[in-house]
Every structure is written in structure tokens, then in C-alpha cells.
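**Student:** Okay, predicted coordinates and the sequence, questions at the end:
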Amino acid sequence: MTTSADPAIDPAQIRGPRKLGPLTPLVGEWEGDAGVDLSYHNDDDETSHTSYFERAVFRPIPIQENGRQKLWGLNYSMTAWRHGEEAMDPFHDEIGFLLWDKADGQVIRNVVFGRGIAILAGGDAGPESRELHFDAKPGEPSYGILQNRYLMNRAEIRDFTSTFTIVDDDTFSYTSDLRLRLAATGAEMHHTDRNTLHRVKRYHPGTAAG
């Protein structure tokens, strides 16, 4: 008979209930110093790259119930500073929720950007998925995009796609792509971001998460 103390059992291969499904590996605090942003800079009237440092925090929330729908999830924040400006105001800040709908096999990203943009994006995923895809389009009744009037007139968002990739137990990376129509140039462009982050703090029962 095999017991829990059996040395032949590798604890790393034992999975708990994983109520957070594919979001489970993200719980904790993360930092990444290899961020790259490609965007249009109004002051210089050019599209160029910016490198950045980023901090992300993912905390579990209570189960959410919409009638028979049950959602498990995380609230999160992601904040980025341009290299050389780490002691100054961040150039990017977002807060939101990542949600797991086990019954429908969906991951949902409900995010608000400090620039006056709100996006509800989603995609198909399984409980052990290592790549999480989030897509949204303006006008879609489920996964859509809203932005303030100024941005709508000057940098209208036409499409949003993003992917979180669980690299290993202490590393995840992401890509993000906002397809914009710029009034300044009359053309479309892809505002992209990518970074790889490493876990700097775990959350465990009985320890403070804040």
C-alpha cells in the first residue's frame, strides 16, 4: 500500500482541485524587466519602441455566481515604468479581473486601463491550458471594447488580442496587440506590448497576501 510519505511519490506531480483552472499558476506577485512597447508617440510624430520594467499582482477572489454560472478568478494589477523612470510615474497602469468559467471552458479578462479604456475579452481554455488567449472587438455584445471620446476620435481601437503563456512554475510571458486607426496619420497601426515576468512572492494560507 502506498502512503503519502512514500518517497516514490513526487509532490510536484500531485495536483490539488485547481478551482482556478488555468489561472492557478498566476497567483502571486511578479516582476519583469524585459518589456518592449511599440506605439505612436504624438510629441515626436513617430512610431517607436520603448523598453520597460513591470510589476504584476494576482490575488484570488471569492467565487462569483450568475444564476447557474460559477466563476472562479483573480483580481489583478499590472504597472509599467519606462527604463530610467522607475522612480517616476508609471507610463502604463491597468486593473481588472481574470475569470475562469469551467462549465463553458472560457477564460475572461475584464480590464480597465488608466487611459479611459475598458475591455472585456475572452477565449476558449481547458483546466490545464498553458496558453490563455483573450480577444475582443468593438461592438461585440459579449467580448467588446469601450474607450473615451477623445481616444475614439484620435486613436480608435479596431481589435484587441492578448496571450498569457505559462512558461514554468515561476515564469509567465504575455503579448498584447491593439489595432488602432490613428487620426494623425490616417492609417492603422499595431500598438504592441510584450514582457516576461518572474514570480517574486507566493501566496499561501495563513500568510498575508497584501
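**Tutor:** Here it is on my side, so go on. Numbers count the residues shown, from 1 in each chain.

**Student:** CA atoms for contacts and neighbours, from now on please.
**Tutor:** OK.

**Student:** Can you give me the buried ones in the lengthiest strand in the chain?
**Tutor:** Ranked by residue count, the top strand of the chain under DSSP state E comes out as strand 46-66. Using 16 or more other Cα atoms under 10 Å as the burial criterion, the residues of strand 46-66 that qualify are Ser51, Tyr52, Phe53, Glu54, Arg55, Ala56, Val57, Phe58, Arg59, Pro60, Ile61.

**Student:** And here is the other one:
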Amino acid sequence: MQEPCQPREGARHGRHSWPQRLGPLTPLVGEWEGNVGVDLSFHNEDDVTGETGYFEKAWFRPIPKQENGRQQLEGVTYQMTAWRHGEEAMIRFHDEVGYLLWEKATGQVMRAVVFRRGIAMLAGGDAGPHEQVLHFKATPGSPSYGLVQNKYLLERAEIKDFQSTFTFHDDGSSPHVSDLLLKLAAAGGEMHHTDRNTLHGVKSYHPGVEHA
């Protein structure tokens, strides 16, 4: 059973008293909201590149330790959902589900994620147990940290590179950025599709409590 929630205020300062089996993923555990999101992308209906403001909700929940032979992975399952400003009561324009995983022995952090547009990827990078900035990268064709997309997108918005970061500040806030380098048929070349927001915790879970 989940333990009672704790306030998010000062989460970075108090987290060292928590169990640290999740390593650098520990500060993420809980529920988050952010209202300063900016999506920079190509707008097909207007044939221009522009910015869209958005509101975002996210949650990160611990999972049991995963074992692949001698490999041991700690992690969280997560969901991130976004609505354009002014459309919070309407259909969401972004939704992703996945896992963030950390291997203590090798210092590898991984982001296994599926986007509802028909894109799936495993991105990864290096991270120590108390890392304050997590970097993830995936490249098409990579046998380890790679990605796939549906045929329609491959023909019209082929992903050439994916990079993202989560940053943990001492005040408990967590900015995150994701960048897709696209070969965009409509624009006749490559462009960056970038999303950025700053999340603030609204509900904490104890990171030692596993969720199935």
C-alpha cells in the first residue's frame, strides 16, 4: 500500500533521508504539473513553424527491481500528458507512457517510451546516483538506444535524432526539454521540434514504496 503523501516543498533537501535504490530517479517520484510549456513545431494547417503554449501533468511511480540475468535495473513507470492553453477541458495534444530505468553497476539511465502518434524508443545516457541533470539520447538504427516510427511519419517527418533532459533544482522544480531533429517533407529540409516545460510537484510518494 502506498504510504501517505509528503509535501513537495524542499524535496531536494529532504530526499537524501529517503531510500536511494532509485538513484538519480529518486527526485522524480510523485505527481507533477507545469503551466509554462512551449512546443516549437511545424504547423501543417498554416504551413509555418510556430510556438504553442501548454499545460502538463505527469506522474512517476516506483516499480519492483527488474533482473536480466546478472543485470539489475531500478526504475519508475510514468505518464506525461499535455493540453494546449485554453483547451485544458478538451482533448490532450500529447500523451506518452513508459519507464525510466537506472543500472547502478554501469551508471546507465534509460527512457523506454511510447508516444501515441506511433513512435517508440529506448533512449539512454550516463548518470551517477545523485545526478542533478539526466540526459537521454536515441538515434535511428542504433542497436541499443534507438527508435522506430510508423510508415506515414517516416515518409513525412522522419526522426533523425532524439535528445532530452530532466533537471532537478534545489527548490523542488524540475525543468525538462525534449528535442526531435526531423527531416520534414513539407518544409523541404531538417528542423527541430522542441518541447520544454518546468514541472512543480503537487503530490509526493515515498520512493521506497513499489507500485505494480
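**Tutor:** Good, I have the coordinates. No experiment lies behind these values; they were computed from the predicted model shown.

**Student:** of the buried residues of strand 46-66 of the first structure, closest to Gly16 of the first structure?
**Tutor:** Pro60 (15.6 Å; Cα to Cα).

**Student:** sorry, back to before: out of the buried residues of strand 46-66 of the first structure, what pair is the most spread apart?
**Tutor:** Across those, the longest distance by Cα to Cα is 31.7 Å; it joins Ser51 and Ile61.

**Student:** In TSV, list the buried residues of strand 46-66 of the first structure along with distance to Leu178 of the first structure.
**Tutor:** Listed next are those as TSV, based on distance: Cα to Cα, whole Å:
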residue	distance to Leu178 of the first structure
Ser51	18
Tyr52	18
Phe53	20
Glu54	19
Arg55	21
Ala56	20
Val57	22
Phe58	23
Arg59	26
Pro60	27
Ile61	28
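
**Student:** before we move on, back to that, the longest strand of the first structure maps to which residues in the second structure?
**Tutor:** With TM-score structural alignment applied, strand 46-66 of the first structure matches the range 48-68 in the second structure.

**Student:** ditto for stretch 120-138 of the first structure
**Tutor:** Mapped onto the second structure using TM-score structural alignment, stretch 120-138 of the first structure covers residues 122-140.

**Student:** and the matching stretch, how far out from the chain's middle?
**Tutor:** Averaging C-alpha positions (Cα atoms, centre = their mean, to the nearest Å) puts stretch 122-140 of the second structure 11 Å from its chain's average.

**Student:** Stretch 90-106 of the second structure now?
**Tutor:** On Cα atoms, centre = their mean, the centre of stretch 90-106 of the second structure falls 5 Å from that of its chain.

**Student:** quick one: His147 of the second structure from Ser164 of the second structure, how far?
**Tutor:** Not His; residue 147 of the second structure is Leu. Taking Cα to Cα, to the nearest Å as the measure, Leu147 of the second structure falls 14 Å from Ser164 of the second structure.

**Student:** How about Ala11 of the second structure?
**Tutor:** Separation of Ala11 of the second structure from Ser164 of the second structure (Cα to Cα): 23 Å.
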